[in-house]
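Student: Next one to model:
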Amino acid sequence: MKLNNHKIWVGAKDYFFIVFGILLYGLGFSAFIAPFGVITGGMAGAGQVVFYATEKIFGFGVPVAVTMYVLNILLLAIAYRIVGKTFVIRTIFGVTVVSIAIGVLMPLFPEPLLKGETFMSIIIGSMMCGIGLGLAFVHNGSTGGTDIVAAIMAKKTNVSVGRTMQYCDFCIISSSLLIFGLDEGIERLVYGFVVLLVVSLMADQTINTNRQAVQFIIFSPHHWEEIATAINNDAHRGCTVLNGMGWYSKQDVKVLLVMCRKIESVTIHRIIKSIDKDAFITQANVNGVYGQGFDEFKLKMPKPKHNRNAQDTASPRAMPDYGDRTTHSGHPEKLS
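Tutor: Presented below is the predicted three-dimensional model:
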């Protein structure tokens, strides 16, 4: 029951931050970027392209939110098997929320909040969009579009999310020249790339900040069992017990090794100090932690080269033997 309650709490927290991040993204886009007619990346940018193109051709523009929703659903249908059911469900949720948010907010801001401050407005809006995207992505959510492509790349390789978004958004932003022409399009193109750069940097910074890991080494001779149990039950983090010896005292001691997210470090400190205020603690930042409970190590393995001649002429000597080896005396040989 306690485990189920923890899962419910984690799921509710994820959805809260997904909604918060998406609303932050929608506000930054609708209030600070879209009023200047700057085409951004992602499905929002694609929606802008469709809006301005249909406005020029047919005299009315297809709403950005409608284009975003339709294109996102098509992308999710294609990526379903790769990104997984959970991500798709949360992305559909995110796509719906961001489409509604932009559909509601854009009419509320026909004029920019910072009139006459184009560059400042673009920077503020881009920072809000980047932080919003980062928060949504950290909690396994997405606003769709190029985020889906970024999720696929993150699933298969170690390519940065922000870098993937840059590649995907390049073509969308470059379409400013086709829609507005050289005279007006150049300025919007430059602003579009400024948005792309700031959003990517802020998204990566937000993700890295939330996923940064720390390592604790804890010395508590008399309360190490209580601390280990509390960290395991209350913080839901694993705790490894190592055997050590104090060189001066020549006494055996138990040393606790704990890995956790940086945002969880305050919780770990409170648990330790509530049990043993005299405990000796060292804390260090870790560049990368891979495995259960942390990031998955992704490595693109090269495809093996098949050589028919080599397979046909292969001798038993060429084939590795990982089984038990037996010596001439009949006793198993120890593998070093």
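Student: contacts and neighbour counts: CA atoms only from here.
Tutor: Will do.
Student: quick check, N140 in a strand?
Tutor: No - counting by DSSP: H, G, I helix; E, B strand; the rest coil, N140 is not found in a strand; it is coil.
Student: What sits closest to it if chain neighbours are left out?
Tutor: Nearest non-adjacent residue to N140, counting by Cα to Cα, 6 or more residues apart in numbering: F87, 6.4 Å away.
Student: helices or strands up against the helix or strand containing that neighbour?
Tutor: Taking DSSP states H and E as the criterion, F87 maps to helix 85-108. On a contact count with 3 or more Cα pairs under 8 Å, 6 or more residues apart in numbering; DSSP states H and E, helix 85-108 meets helix 2-28, helix 64-83.
Student: To compare with the earlier structure, here is another sequence to fold:
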Amino acid sequence: MKQSKSYKLISEYGQIAFGIVLASIGLKAFLLPNGFLDGGVTGIALLAKTFVDIDISYLLVLFSIPFLILGYYTVSKRIVIKSIISIIGLALFIHFENFGTITEDKLLISIFGGLFLGAGIGISIRNGSVLDGSEILGVYLNDKFGFSIGQVILLFNIILFSVTAYLISVEVALYSILTYIVTAKVTDLIIEGFEDFIGVTIVSKKYELIEEAIMKELGVGMTLYKGTRGMGNSGKQVDFDIIHTIINRIDIKRMHRIIDTIDDDAFIVEFDVNSVRGGVLRHYLDKKKSKVLSKA
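Tutor: Reported below is the predicted structural model:
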């Protein structure tokens, strides 16, 4: 029985809400009361909080704005809108909830604070949203200059933790690095490698419509294989094209939605891709100029 669009939408936002709750627990019950930092935009907000008497919820929204603006030109509007809702939701939850401090043990704070925060970020990313704008920065620099998302985030956090060591203390910086490592590993575990790419092979009688929709909605290049004969649940298929493309994992749910709208019986194979060079990896259409991408 096929799931309705409304059910999928409710499921996505429900999971994002759960991710927000987990991230809030990590921040309010572990990191904030003990002055620990995480990486990314969250880390910048936590660092700023140690010097200014401004609620952390306001700082999270404030420091996320430049990355969301960047995301408008980098990822789909749907992802940006969901991210705005998620970040505001996280800020509101942090502002109004009153989790008590669970422990004062520095090692437990780093591990479990990172665990809850990483779980929240991972669940949000898996449902097409981000709670931390550094991922958007990574995607942007990957598109423009070919840097891997992991390299960008790592460099971003090296600078952040160096500033923390200089302005606060080396000990806080070291524990914050541990928090970041735990957060990153838990995030990767939940979303199965956000920093990697994913390959998709699509077999469908409506391949022409799917090809056009993917080009228009996702703006990614693709390779078409000529299929001469195949067997499926509807019998033999002759003279059809097999679509092969590579996308960032954050877009996979959107691709599913596009394909399901056209042919919910399409045969789809997904596989991890850890290294990509050359070709059209990820370009977004310039709708103002009606730019059309050529096939990879």
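Student: Got a TM-score for the pair?
Tutor: Here the TM-score for the pair of chains, by TM-score structural alignment, normalised by the length of the second structure, is 0.62; 217 aligned residues with a Cα RMSD of 3.8 Å.
Student: aligned partner of the residue nearest to N140 of the first structure in the second structure?
Tutor: Aligned counterpart of F87 of the first structure in the second structure: I79 (TM-score structural alignment).
Student: who's in contact with its match?
Tutor: Residues in contact with I79 of the second structure (Cα atoms under 8 Å, 6 or more residues apart in numbering) are G128, S129, V130.
Student: Show me what the last one aligns to in the first structure.
Tutor: Applying TM-score structural alignment, one finds that V130 of the second structure aligns to S142 in the first structure.
Student: To what extent is its match buried, counted in neighbours?
Tutor: S142 of the first structure has 31 neighbours, counted by other Cα atoms under 10 Å.
Student: From V66 of the first structure, how far out is it?
Tutor: According to Cα to Cα, to the nearest Å, S142 of the first structure stands 17 Å off from V66 of the first structure.
Student: which stretches of the first structure form strands?
Tutor: 213-219, 240-245, 252-261, 280-286, 325-326, 332-333 (DSSP state E).
Student: what stretch of the second structure does the last one fall on?
Tutor: Counterpart in the second structure of strand 332-333 of the first structure, with TM-score structural alignment as the criterion, is absent.
Student: ok now do L131 of the second structure, which residues does it touch?
Tutor: Contact analysis of L131 of the second structure by Cα under 8 Å, 6+ apart lists S83, S86, I87, L90, I121, S124, I125.
Student: which of those residues show up in the first structure as well?
Tutor: Among those, the ones whose aligned partners also touch in the first structure (both residues aligned by TM-score structural alignment, their matches' Cα atoms under 8 Å) are S83, S86, I87, L90, I121, S124.
Student: gap between the residue nearest to the first one when sequence neighbours are not counted and I79 of the second structure?
Tutor: The shortest distance from S83 of the second structure to any residue that is not its chain neighbour, by Cα to Cα, 6+ apart, is 4.8 Å, and that residue is S129. According to Cα to Cα, S129 of the second structure and I79 of the second structure sit 6 Å apart.
Student: now do L154 of the second structure
Tutor: Separation of L154 of the second structure from I79 of the second structure (Cα to Cα): 23 Å.
Student: same check, this time on T103 of the second structure
Tutor: For T103 of the second structure relative to I79 of the second structure (Cα to Cα), the value is 36 Å.
Student: cool, and T261 of the second structure?
Tutor: Taking Cα to Cα, one finds T261 of the second structure at 19 Å from I79 of the second structure.
Student: ok, now Y72 of the second structure?
Tutor: To I79 of the second structure, Y72 of the second structure is 9 Å away according to Cα to Cα.
Student: cool, K226 of the second structure as well?
Tutor: Distance of K226 of the second structure to I79 of the second structure, computed by Cα to Cα: 33 Å.
Student: before we move on, what about D260 of the second structure?
Tutor: Distance from D260 of the second structure to I79 of the second structure, counting by Cα to Cα: 19 Å.
Student: How about the contacts made by T103 of the second structure?
Tutor: With Cα under 8 Å, 6+ apart, T103 of the second structure has these contacts: F30, I109.
Student: and what of the one 10 residues further on?
Tutor: Contacts for G113 of the second structure were tallied using Cα under 8 Å, 6+ apart; they are I25, G26, L27, A29, F30, L31, T179.
Student: The last one contacts L108, correct?
Tutor: Looking back up the chat, that one is T179 of the second structure. No - T179 of the second structure is not in contact with L108 according to Cα atoms under 8 Å; the separation is 9.7 Å.
Student: So for the two, which sits in the more crowded spot?
Tutor: Taking other Cα under 10 Å, T179 of the second structure and L108 do not tie; T179 has more neighbours (27 against 14).
Student: And the counterpart of the more buried one in the first structure, how far from M120 of the first structure?
Tutor: Under the alignment (TM-score structural alignment), T179 of the second structure maps onto V195 of the first structure. Distance of V195 of the first structure to M120 of the first structure, computed by Cα to Cα: 11 Å.
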